[in-house]
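K.L.:
sharing a sequence plus its predicted fold:
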Amino acid sequence: MNVNVNNADTPEAAATPALTGERADLLEALAKQRHFLSFTTRDLTDEQAGQRTTASELCLGGLVKHVTEVERSWADFIVHGPVAMPDFTAMTEADFARRTDGFRMLPGETLAGVLADYAEVARRTDELLATLPDLGADHALPKAPWNEPGVRWSARRVLMHVIAETAQHAGHADIIRESLDGAKSMG
């Protein structure tokens, strides 16, 4: 399958060759999961996007915000290595509490704004992965209680992680949306 990471209606589309092989497969898998996540927010108001519908603290707008930040952080990691991420071993409870705002729609945030930020991050990630010289280039993982010291991830492994994270949260979003108004992404 040939995948062009640029929208066909943009001037950049003509300049960027269609991708094939592994990169096309990985980007297609990520695009599919992004679609499922974004699709769960169709026809919602800002209030609905911020509403909790399950025992979880999660809401649809917050899930999109979280996945946006995850993708942004990991793309920065591909380029800059572990300095692009916090030292999770040094974070306080207050630091972690502030990070929970990434799972909520905050006052003044709109669903349209959250989705636009997600689309921009997706565009940047797609461009990075289309132009990255080597998917095997790797960095040591950032310091975190859940990461073994010395473990390294390649750009390829990072992308697989982002795909998995996006798919997992698309599933969460589907449950939240069904609980909100009965709508489903599939079925």
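P.N.:
Now that the structure is in, tell me what you want to look at. Residues are numbered from 1 along each chain as shown.
K.L.:
drop to CA atoms for contacts and neighbour counts, all remaining ones
P.N.:
OK.
K.L.:
so what does the strand or helix carrying Arg157 touch, helix or strand wise?
P.N.:
Applying DSSP states H and E as the criterion places Arg157 in helix 155-181. Other helices and strands packing on helix 155-181, by 3 or more CA pairs under 8 Å, 6 or more residues apart in numbering; DSSP states H and E, are helix 21-39, helix 60-80.
K.L.:
what does the longest one rub up against?
P.N.:
It stands for helix 60-80. Here helix 60-80 makes contact (CA atoms under 8 Å, 6 or more residues apart in numbering) with 37-38, 40-41, 49-51, 83-85, 102-105, 111, 114-115, 117-118, 121-122, 125, 128, 138-139, 154-155, 158, 162, 165-166, 169, 173, 176-177.
K.L.:
and here's the other structure:
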Amino acid sequence: MTDTKHDSSTDERTDLLQTLAKHRHFLRFTVRDLTDEQAGRRSTASELCLGGLIKHVASTERGWAEFIERGPAAMKDASEMTEADFAARTDGFRMLPGETLEGVLAEYEEVARRTDELVAGLPDLNASHPLPQAPWFEPGARWSARRVLLHLIAETAQHAGHADIIRESLDGAKSMG
């Protein structure tokens, strides 16, 4: 019979951060031993590349950490977004000239460190903010710090899966299978 008691040495915050760390590892693992050129190469019908996925996940995590700290002021309402904002968002999914895999990974590591410190120091995971207006958010919804962390875990895990497919298409290497 399996012991189903909760390990009392961890708490919810620790569990959330450890789960996020696990999925960050899987994402980073997909770029092991790659060159900058390989990290920027599209290998499927998608526009995605491995370096771009890591940039996107880092940017997304940074934005949600800012939301935990500052609320909706950290994000633009969809109605405020300009063509330049959308172009920057598109560039966030690819390796641009002059960007290196080492630099992308270092930025992701820094974002992860800051998020982990923020979450470890939060007085309450229930603290919430209203979401900005956007067609992809339910009108009038609020997200707690806990809900943001769950979203980051899901986002990171989803993109780690995408990255695994891209890596396998590049050179046959698998990360999760």
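P.N.:
On my side now, so go ahead. This one's a predicted model, so the numbers in the text were calculated from it and none came from an experiment.
K.L.:
okay if I get the helices and strands packed on helix 155-181 of structure 1 as CSV plus mean neighbour count and distance to Glu148 of structure 1?
P.N.:
Converted to CSV, those look like this (neighbours: other CA atoms under 10 Å; distance: least, CA to CA, whole Å):
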stretch, mean neighbour count, distance to Glu148 of structure 1
helix 21-39, 18, 26
helix 60-80, 22, 17
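K.L.:
reformat these as TSV; add distance to Leu132 of structure 1.
P.N.:
As requested, these are exported to TSV (distance: least, CA to CA, whole Å):
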stretch	distance to Leu132 of structure 1
helix 21-39	10
helix 60-80	9
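K.L.:
what's the closest of those to Thr45 of structure 1?
P.N.:
helix 60-80 (10.2 Å; CA to CA).
K.L.:
average offset between the closest one and structure 2?
P.N.:
For helix 60-80 of structure 1, the mean deviation from structure 2 after alignment is 0.2 Å (mean CA distance after the TM-score superposition for structure 1).
K.L.:
between that helix and helix 21-39, how many degrees?
P.N.:
Here the directions of helix 60-80 of structure 1 and helix 21-39 differ by 160 degrees (axes from the mean of the first three to the mean of the last three CA atoms, to 10 degrees).
K.L.:
how about helix 60-80 of structure 1, aligned to which bit of structure 2?
P.N.:
Using TM-score structural alignment, helix 60-80 of structure 1 lines up with residues 50-70 of structure 2.
K.L.:
check the offset of that stretch from the chain's centre.
P.N.:
Here stretch 50-70 of structure 2 is found 5 Å from its chain centre; the criterion is CA atoms, centre = their mean, to the nearest Å.
K.L.:
how about stretch 119-138 of structure 1?
P.N.:
13 Å.
K.L.:
quick one: buried residues of that stretch?
P.N.:
121-122, 124-126, 128-130, 135, 138 (16 or more other CA atoms under 10 Å).
K.L.:
what span of structure 2 is stretch 109-128 of structure 1 aligned with?
P.N.:
Taking TM-score structural alignment, stretch 109-128 of structure 1 hits residues 99-118 over in structure 2.
K.L.:
contacting residues around that stretch?
P.N.:
By CA under 8 Å, 6+ apart, stretch 99-118 of structure 2 touches 17, 28, 35-36, 39, 51, 54-55, 57-58, 61-62, 65.
K.L.:
how does it look with 7 Å?
P.N.:
17, 36, 39, 51, 54-55, 58, 62, 65 (CA atoms under 7 Å, 6 or more residues apart in numbering).
K.L.:
again with stretch 127-139 of structure 2
P.N.:
Counting by CA under 7 Å, 6+ apart, 71-72, 75-78, 140-145 sit against stretch 127-139 of structure 2.
K.L.:
closest one of those to Asp7 of structure 2?
P.N.:
For these, the minimum distance to Asp7 of structure 2 (CA to CA) is 22.7 Å, reached by Ala145.
K.L.:
and that closest one, how close does it get to Gly121 of structure 2?
P.N.:
According to CA to CA, to the nearest Å, Ala145 of structure 2 and Gly121 of structure 2 sit 12 Å apart.
K.L.:
drop anything exposed from the contacts of stretch 127-139 of structure 2.
P.N.:
Looks like those have 71-72, 75, 142-145 buried, using 16+ other CA under 10 Å.
K.L.:
which residue lines up with Leu180 of structure 1 in structure 2?
P.N.:
Under TM-score structural alignment, Leu180 of structure 1 pairs with Leu170 in structure 2.
K.L.:
tell me the contacts of its match?
P.N.:
Ser43.
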